[in-house]
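Undergrad: I'd like to go over a predicted model; first the sequence, then the structure.
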Amino acid sequence: MTSHPLTGSVLAVLSLVLGLQPTSSSAQAGPTPTSSLPARCTATPFLTSVPKRMVYRIPALVATPRGTLVAFAERRRSTAVASDLSDTEVVVARSVDRGCHWTAPRVVADSGTDTVGNPAPVVDTTTGTVLLLTVDRPRVGRPSAGPGGRGLHLQRSTDDGLTFTSYADARLDLAHTPGWKGGLTGPGHAIQLHNPASPHRGRIVVPLGYKSGDRYGTYGLVSDDHGVHWSVGYHALTVDARIEGTVAELADGRLWVSYHSRGPAAVGRGRVGAYSLDGGRTLTGPFRRAGLPVVSVQGSALALTGTHAGVLLYSSPAGQDPRRRHQMALFASRGATAGRGWAAPYDVQLDSRPASYSDLVQLDDGSVGVLYETGRTSWHERIVFRSLDVADVLAPTRTAARLTVTVPRRVRAGRAPRPTLLVRVAGATSPAGDLRVRLSGPGVNRTQTLALMPGSSGTRVVTLGRLAKGRYRLQVRYSGTARITGVTRTVTITAD
């Protein structure tokens, strides 16, 4: 097997930025004893560097039977917004302490200046092997530059994610496989079926999407022999553009398969789901709206096992503005309605931050990890890992908020006051949520809603309009979130 380490200078820079000591592969070879593992962690495995033209995107995450976390991402050599087809390689980072510290990213899949991406890893728990599926796409107007050839590639690691088989020898030629459509894997983790009662136990299921003419299709790739041979499972071709799939095995053995719309869609209309009763071979019916109040963007599904079996989690930005992506959150769905009815979103951070693609992993019986794109002003800035208590996700502990309304209580008639609204929450510099402002008085009864924007420090300034002579009641309500308690303040303004 071969590994592709970065140069020493890049390793040193990333180690300094992340606050890590340089870690050798041998130092990361084995898992940390359970007794010494920290409870919860936040870390940054992948940090974008614009001067170095290294933009990390498209996270994917799995946990091995030894407890090691293996994270993947695309590293794009272009800082352009439209960089989906650019010089791109897939990199890997590992953590043996539940995500608190990570090795520096190293290249695992590269094909010259081609676009190598859409990482879809899966762990074969029978053998302990980590399988990584990626897709090689040549850049527009250029021939394939790499030795591995275009299309689907499958690499393996038999040493807990330390090294992977050569990308040059990893091309998976399925051109003669009945139903093969090409297209893009995931992105995000694929699954292996584990339900003891399922006749398909051990099967690997990988969601894909493809384009045929002006239509987009979805289908599944399945293997019943540890990835040696593959066949096509479910398939759906529709007039609406559905891309980027995720799949989860529910406690009753059903599979929940979900994709999102390619273009902008109204909140709640961009995510669809369907079920499979035969291990991903077919779907029980057409895709229907999943009932998730999210914008159209990639997301990750994870069906929990153990104490919380029967719970389906889904990660996605919870911000309601289709023009931007922010506020990474987890949604929970349970029991027979898993995949159709969802609880209120659990914000991964109390702060309102940009957020986009993500992936989920179960760490142990009571905790999960989420790997997601985020930053202070843009979700291109970094890919962050956070571990979370499942119990808190399902029944959040709420933090109190303080709301201050600063406005003159007496103004000259004909003037337009501009109150400053300030929300303070312990543990958050820019808390998430909305402000509902209602002004009532002589001839006036109007309401407006303002979102607390990322980087706003919890502050918004609102213009009330010119006030005629009289007394006015200004009521401001901070909505709060599933993790922050809402609060209301009312002040009286006199115009004379």
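TA: Now that the structure is in, tell me what you want to look at. Bear in mind that the values here come from a model prediction, so they are computed numbers and not experimental data.
Undergrad: alpha carbons only for contacts and neighbour counts from here, please
TA: Fine.
Undergrad: Wait, a helix at Y357?
TA: No. If the criterion is DSSP: H, G, I helix; E, B strand; the rest coil, then Y357 is strand and not within a helix.
Undergrad: That one contacts V297, correct?
TA: Yes. Taking contact to mean Cα atoms under 8 Å, the distance of 7.2 Å between Y357 and V297 places them in contact.
Undergrad: between these two, what contacts are shared?
TA: Taking Cα atoms under 8 Å, 6 or more residues apart in numbering as the criterion, Y357 and V297 both touch S316.
Undergrad: and G291, how many residues sit next to it?
TA: Under the neighbour criterion other Cα atoms under 10 Å, G291 is assigned a count of 17.
Undergrad: in the longest helix seen in the chain, what counts as buried?
TA: Identified as the longest helix of the chain according to DSSP state H is helix 8-18. By neighbour count with 16 or more other Cα atoms under 10 Å, helix 8-18 contains the buried residues 11-12, 14-15, 18.
Undergrad: Mind putting these into TSV with distance to R203?
TA: Formatted as TSV, the entries for those read as follows, by distance: Cα to Cα, whole Å:
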residue	distance to R203
L11	38
A12	41
L14	38
S15	38
L18	38
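Undergrad: also this one, for the comparison:
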Amino acid sequence: MIRMILLAMTLVVSQSFVCADESTDDILFSTSFEDGKVGSFQSLQDGTVQVRATGTAAITPKYAHTGKQCLHLLGDENNTITFILPEDLRSVKGISFHAERWTRRAPFSFRVEVQQDDTWREVAQLDYIVITGARFRSHVQLPITGDGETQAIRFQVTAASKSGVLIDDLSFHETAPKRPTPIPTSVMPSEPLELVDSQPLFTSGTQGTHTFRIPAIVTATNGDLLAVCDARRKSSGDLGYQRTIDIVCRRSIDNGKTWTPMEVIENIQDGGCSDASLIVDQVTGDIFCFYNYITADRSKKEYRFMVQKSSDHGKTWGEPVDFTDQVAGPELKNAFKFITSGRGIQTREGLLMHDYVHIGKGVIVFGSRDHGKTWEKMGEVSPGDESKVVQLPSGSLMVNSRISPGKRFIHRSSDGGKTWESNADFSLPDPNCNACIIQYTAQRDGYAKDRLLFCNAASNNGRKNLAVRISYDGGLTWSAGKVIDNGPSAYSSMTILKDGSIGVLYEPGYKEVRFVRFTLSALTGEKLNKPYVPHPTAGP
């Protein structure tokens, strides 16, 4: 939910502002609100430009993308600004501006409309476009279609009181934008996915645990399944609110049909651990379990990073190793940082890769070049929150991140993580929840198709509707998807089993952590053209 309204472009306007990635020769009108009088307004006249406003709009000197001022459209029901275009602006074919949603409080809706031939029609519904609290990171570019002249542009917003949107650097263009902002779909996956198996592995309220949360699952090199999660002993709260969390696991040697009793992985006695994630080293057979740790001393709030290694497919575990200082410098000592739960990867070159989040700043990718003996920081991407790293068949890297309701954020690197290209992906609607992405098959390994799988709570409004999609082009486009669970569903983790079927460990709400299994045929109608074998270094 994010709104961005093109409001009140009415003020006195400066003709000098242009975004760096926009053409300067097709601008009909631009403003960065530098000449507007500070304070609220209901109507404005700037030469032949007439603006009529309902609700509350104001020029504020507190925030700006460029200059010292911007427009703040405060929350109100049906807050509307109608921008009446003079004759010399009626050829407008594009709109561009930077925006920031002001607080996440509901309700929120925003749409842009145009009047052509005395008839109003919608240009775009933009509830999910603008990021909250990211300092004008949302750059919106909209085309105006239709053969008639555009007589007026209307921006309508509904938001909570004293909430709203900040807008700066607005321009009207004579041509449509070359890279228009993708508009998220409101159509969610709905077709049920036929499951081979479905069973709860960890049930909240049992085994001395208030709530089980945060799933992680991998397939060991011998084919065993390892399912891991938080055992939140006293409450459902995250690690910052309680220190009584253990990392627990169960194993299966028969493709998930039966499971061993629950065991505790970590053996730290003086603090809490959470958000486990796993990497299987296909070369050595070792499994690494990462998690976040805070000491029981509540005067200390530093998040530390721990890793434990199993060399017998998850049956036993070595001592915890604190590797925080290897991947996070002293400047992050007291920062809110945590390793993303779920899983990391091993690249075709044998490199182990994972990531952690620096809240409000982005995602740091880290890894090991020596099979887990040492770890190092490898790069940063932004914006981002809990993320997954995946290597595509081409060898390029992708970081798929939760960012805000309505979309995921995708970062791609073709040079091993030295540089990244970043874009929002509105084809993956998301309620701002941790998800899972995994490379399944590759043509370079003898399979008929490249196959990339993505699993998340496919909803723009709440954590629900767990669905799986497939991509054959490295995540550029995705299938409509099929639904595992149309009820409450939050975090999920995915793995490929030794028989080639697909396993998902997920949260159906927070009452349990559940394991399900399905086949490629159930998802797409396809069958593998040869038995599934993981790449010798790129784990399943």
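TA: Arrived safely, thanks for sending. What you see is a predicted model; the values in this text were computed from it and never measured.
Undergrad: Mind checking the TM-score on these two?
TA: In this superposition the chains share a TM-score of 0.60, using TM-score structural alignment, normalised by the length of structure 1; 325 aligned residues with a Cα RMSD of 2.7 Å.
Undergrad: follow-up on the earlier one: tell me what the longest helix of structure 1 is packed against?
TA: Counting contacts by 3 or more Cα pairs under 8 Å, 6 or more residues apart in numbering; DSSP states H and E, the secondary-structure elements packed against helix 8-18 of structure 1 are strand 42-47.
Undergrad: what's the mean deviation for the helix or strand following the strand it packs on versus structure 2?
TA: From strand 42-47 of structure 1 onward toward the C-terminus, using DSSP states H and E, the following helix or strand is strand 55-63. Here strand 55-63 of structure 1, set against structure 2 after superposition, deviates by a mean of 0.6 Å using mean Cα distance after the TM-score superposition for structure 1.
Undergrad: and strand 55-63 of structure 1, which stretch of structure 2?
TA: On structure 2, the counterpart of strand 55-63 of structure 1 by TM-score structural alignment is residues 211-219.
Undergrad: Any figure for the gap between the closest residue to D365 of structure 1 other than its chain neighbours and T246 of structure 1?
TA: Take D365 of structure 1 and drop its neighbours on the chain: the residue closest to it by Cα to Cα, 6 or more residues apart in numbering is G306, 5.7 Å away. When Cα to Cα, to the nearest Å is the yardstick, G306 of structure 1 and T246 of structure 1 sit 21 Å from each other.
Undergrad: So which of those two has more stuff around it?
TA: Between G306 of structure 1 and T246, counting by other Cα under 10 Å, T246 is the more crowded of the two (30 against 10).
Undergrad: what lines up against the more buried one once you look at structure 2?
TA: Structural correspondence for T246 of structure 1 with respect to structure 2 (TM-score structural alignment): K388.
Undergrad: now P286 of structure 1
TA: For P286 of structure 1, the equivalent position in structure 2 is taken to be S422, counting by TM-score structural alignment.
Undergrad: Going by residue numbers, what spans are strands in the stretch 1-150 of structure 1?
TA: For the stretch 1-150 of structure 1, the strands defined by DSSP state E, counting those that start in this stretch occupy 42-47, 55-63, 69-76, 88-95, 106-109, 115-124, 129-137.
Undergrad: show me what contacts the spatially most central residue of structure 1?
TA: If you average the C-alpha coordinates of structure 1 and look for the closest C-alpha using Cα atoms, centre = their mean, you land on S358, 1.5 Å from that point. Contacts here follow Cα under 8 Å, 6+ apart; on that basis S358 of structure 1 touches 58-60, 188, 298-300, 315-316, 370-373.
Undergrad: Tell me how many other residues crowd V70 of structure 1.
TA: Using other Cα under 10 Å, V70 of structure 1 has 24 other residues around it.
Undergrad: One more: A329 of structure 1?
TA: Other residues lying near A329 of structure 1 total 22 when counted by other Cα under 10 Å.
Undergrad: What of S166 of structure 1?
TA: Using other Cα under 10 Å, S166 of structure 1 has 19 neighbouring residues.
Undergrad: again, but for L435 of structure 1
TA: The burial metric for L435 of structure 1, expressed as a neighbour count using other Cα under 10 Å, is 24.
Undergrad: Please look at it and T488 and confirm they touch.
TA: No. No contact is recorded between L435 of structure 1 and T488 when judged using Cα under 8 Å, the distance being 9.4 Å.
Undergrad: tell me, what's touching the two both at once?
TA: Overlap between the contact sets of L435 of structure 1 and T488, as judged by Cα under 8 Å, 6+ apart, is given by 476-478.
Undergrad: and which of those residues is nearest to R203 of structure 1?
TA: Minimum separation from R203 of structure 1 among these (Cα to Cα) is found for Y478, which lies at 48.1 Å.
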